[in-house]
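Participant: Turn this into a structure:
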Amino acid sequence: MKPYEKLDPVNAAYKFLDKYYPGCQCAILAGSVVRGEATETSDLDIVIFDRTLPSSYRESLIEFNWRIEVFVHNLTSYRQYFESDCERARPSLPQMVVEGIVLKDDGIIVSIKQEARTLLEKGPEEWPAKTIEMKRYFITDILEDLIGSSQREEELFIANTLAELVSDFVLRTNRRWLGTSKWTVRALKSYDERFAKEFVEVFDVFYKTGDKSKIIFLVDKILEPYGGRLFEGFSLGKDG
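Facilitator: Predicted coordinates for the structure are as follows:
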């Protein structure tokens, strides 16, 4: 096989399974190749369930000209990852399990998929008022840094931080799952296509022209239902 030739992703996943995990009880192929979103740099995400393993682990390999990320669990460790993923509002493993193509199953995958689906449908825990207040304060701080900055190189990084804080705020106050990197905009689109378009556009205008006004307007609009910008009176860790 020439270096640039690749097996079909499902075929490659089966071969990988036969080579490395022939005794596992269950295996799932997930990720962009399953969703029909694969690019030239996409890898294979494979989730393995093996009752003989003492603990879970993650490993990256290159096999059959594919970059492969393997997430390996015994029949209880995956629940700890389900729980921790949901606590941080980024349900990576539950999402992979729900969307994945089953490569092998000894009769356990139906119940595991149902566990994952139930968690995804429930959504993340609601933010308490104190958390919303704290997030308003930090967003205000970064927004005013952006307003006051006159250094283009600093503004770029301030805007990046602000985009992350504000996108998380919108998603979590609406009890929606978060994303990172490319998954941020996908999470925003899943929440509200029109809002996601506006969000991307105001930051795109800033990156292209340096105009901050649209970002400022949007952030103020987002904060307004929760009391607007917050500085005076905020405290953290103070007794009494």
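Participant: Only C-alpha atoms from now on, for both contacts and neighbour counts.
Facilitator: Fine.
Participant: Near the residue nearest to F16 when sequence neighbours are not counted, how many other residues are there?
Facilitator: Using Cα to Cα, 6 or more residues apart in numbering and skipping residues adjacent in sequence, the residue nearest F16 is E63, 7.2 Å away. Residues near E63, counting by other Cα atoms under 10 Å, number 14.
Participant: Quick check: the closest residue to L44 other than its chain neighbours vs F234, distance?
Facilitator: The shortest distance from L44 to any residue other than its chain neighbours is 4.7 Å, reached at I68 (Cα to Cα, 6+ apart). As defined by Cα to Cα, to the nearest Å, I68 lies at a distance of 47 Å from F234.
Participant: packing partners for the longest helix seen in the chain?
Facilitator: Using DSSP state H to define each element, the chain has its longest helix at helix 152-173. When contacts are defined as 3 or more Cα pairs under 8 Å, 6 or more residues apart in numbering; DSSP states H and E, helix 152-173 packs onto helix 129-148, helix 182-191, helix 193-209.
Participant: residues contacting the residue nearest to L44?
Facilitator: Contact analysis of I68 by Cα atoms under 8 Å, 6 or more residues apart in numbering lists 43-46, 60-62.
Participant: at 7 Å instead, please
Facilitator: 43-45, 60-62 (Cα atoms under 7 Å, 6 or more residues apart in numbering).
Participant: now D8: how far from Y14?
Facilitator: With Cα to Cα as the criterion, D8 and Y14 are 10 Å apart.
Participant: More neighbours: the two, which one.
Facilitator: Y14 (17 against 11).
Participant: Spit out the contact partners of the more buried one.
Facilitator: Y14 neighbours (Cα under 7 Å, 6+ apart): L103.
Participant: Try it again at 10 Å.
Facilitator: Y14 makes contacts with 21-22, 27-29, 103-104, as judged by Cα atoms under 10 Å, 6 or more residues apart in numbering.
Participant: Also this sequence, please, to line up against the first:
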Amino acid sequence: MKRMRAPFAAKRFVDEYFPRCQAAVLAGSVVRGEETPTSDLDIVIFDNQFEVAYRETLIEHGWPIEVFVHSLTSYQTYFRSDAERARPSLPRMVAEGIVLKDTGILSTIKNEAAELLNAGPAPWSDQTLLTKRYMLTDALGDLIGTQNETDALFIANTLAEAIHEFVLRTNGQWIGASKWIVRALREYDEDLADRFVAAFHSFYKTGNREGIIELTDEVLAPYGGRLFEGYSVGK
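Facilitator: Model (predicted):
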């Protein structure tokens, strides 16, 4: 049986499970036009009946549904937490989400989300920048030095996340996780994202490490290059 279209399924879900909520939005891949056969519905609920925020996963109307339930104030705590970790999951969902229900409060919340996203994350401190340079240098050294191909696979995974974080944070951009790593890079610099993908694709396909080494050195260069000797913290 063909499942119900996403907005209709989401609206019905809200009507059935949260009939007294003040607002609800549908976000995620179905809103961005990136839906796949395994996509779920990401629904954010604002309901003053709840004092504590919670998250729940269900299957309704042929769809897996992830629902994020907030009071009319709890979302602000999550906005701040997301901003501090530089990964604005909830603000992005609220800002991009399509309205399923609104009793007049959503424009304010959406504006808060948009302002947070536009502001970008707080810049790294000088000490954090040194630490991130050191960690990236250390992981690169592990990749260059290891003769164990299994170890190299997982070192490369660490480098992929660290390179993306270093580039984006030093340029005042939000970071991602999992599939959002490359998406976040593309939002900032498509050419860099293409070279990032090519370097890791080459490594995973052929074992060639040169692309990763060159890319790591490139992103470190404006900040003094590799850092190992002389790095100190807490002394």
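Participant: which residue sits closest to the counterpart of G97 of structure 2 in structure 1, ignoring its sequence neighbours?
Facilitator: By TM-score structural alignment, G97 of structure 2 lines up with G100 in structure 1. Nearest residue to G100 of structure 1, sequence neighbours excluded (Cα to Cα, 6+ apart): A30, at 4.2 Å.
Participant: ok, whichever residue in structure 2 pairs up with that neighbour to F8 of structure 2 distance?
Facilitator: Residue pairing (TM-score structural alignment): A30 of structure 1 is matched to A27 of structure 2. Separation of A27 of structure 2 from F8 of structure 2 (Cα to Cα) stands at 13 Å.
Participant: neighbour count winner among these two?
Facilitator: Shown here are A27 of structure 2 and F8; by other Cα under 10 Å, A27 has more neighbours (23 against 12).
Participant: so that one sits right up against M93, yeah?
Facilitator: Yes: taking contacts as Cα atoms under 10 Å, A27 of structure 2 lies within contact range of M93: 5.2 Å.
Participant: ok, back up a step: and the aligned residue in structure 2 for the residue nearest to L44 of structure 1, what element?
Facilitator: Aligned by TM-score structural alignment, I68 of structure 1 pairs with I65 of structure 2. According to DSSP states H and E, I65 of structure 2 maps onto strand 63-70.
Participant: so what's I144 of structure 2 up against?
Facilitator: Contacts of I144 of structure 2 by Cα under 10 Å, 6+ apart are 138, 152, 155, 209-210, 212-213.
Participant: Tell me the one of those residues nearest E51 of structure 2?
Facilitator: I155 (42.5 Å; Cα to Cα).
Participant: Without its sequence neighbours, what residue ends up closest to the equivalent of that closest one over in structure 1?
Facilitator: Superposed on structure 1 with TM-score structural alignment, I155 of structure 2 falls opposite I158. Among residues not flanking I158 of structure 1 along the chain, L146 sits closest, at 6.1 Å (Cα to Cα, 6+ apart).
Participant: Count the residues that sit near the aligned partner of that neighbour in structure 2.
Facilitator: Matched across to structure 2, L146 of structure 1 falls on L143, judged by TM-score structural alignment. Using other Cα under 10 Å, L143 of structure 2 has 23 neighbouring residues.
Participant: Now do the same contact list for L143 of structure 2.
Facilitator: 137, 149, 151-156, 158-159, 209, 212-213.
Participant: 8 Å - rerun?
Facilitator: 152, 155-156, 209.
Participant: what about the residue mapped onto G233 of structure 1 from structure 2, which SS state?
Facilitator: G233 of structure 1 maps onto G230 of structure 2 when the alignment is built from TM-score structural alignment. When classified by DSSP: H, G, I helix; E, B strand; the rest coil, G230 of structure 2 comes out as coil.
Participant: need the contact list for the closest residue to E99 of structure 1 other than its chain neighbours.
Facilitator: Spatially, and ignoring its direct neighbours in sequence, E99 of structure 1 is nearest to A30 (6.4 Å; Cα to Cα, 6+ apart). When contacts are counted by Cα under 8 Å, 6+ apart, A30 of structure 1 touches 44-47, 96-97, 99-101.
Participant: rerun at 10 Å
Facilitator: 43-47, 93, 95-102.
Participant: Likewise for V98 of structure 1?
Facilitator: 28, 30, 109-110, 112-118, 120.
Participant: Turn these into a markdown table, columns for secondary structure and distance to L171 of structure 1.
Facilitator: Converted to a markdown table, the contacts of V98 of structure 1 look like this (DSSP: H, G, I helix; E, B strand; the rest coil; distance: Cα to Cα, whole Å):
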| residue | secondary structure | distance to L171 of structure 1 |
| --- | --- | --- |
| I28 | strand | 28 |
| A30 | strand | 24 |
| I109 | helix | 30 |
| V110 | helix | 29 |
| I112 | helix | 26 |
| K113 | helix | 24 |
| Q114 | helix | 24 |
| E115 | helix | 23 |
| A116 | helix | 20 |
| R117 | helix | 19 |
| T118 | helix | 19 |
| L120 | helix | 14 |
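Participant: just the buried members of these?
Facilitator: 28, 30, 109, 112-113, 115-117, 120 (16 or more other Cα atoms under 10 Å).
Participant: my guess is L220 of structure 2 contacts R226, does it?
Facilitator: Yes: between L220 of structure 2 and R226 there is a contact under Cα under 10 Å: 6.4 Å.
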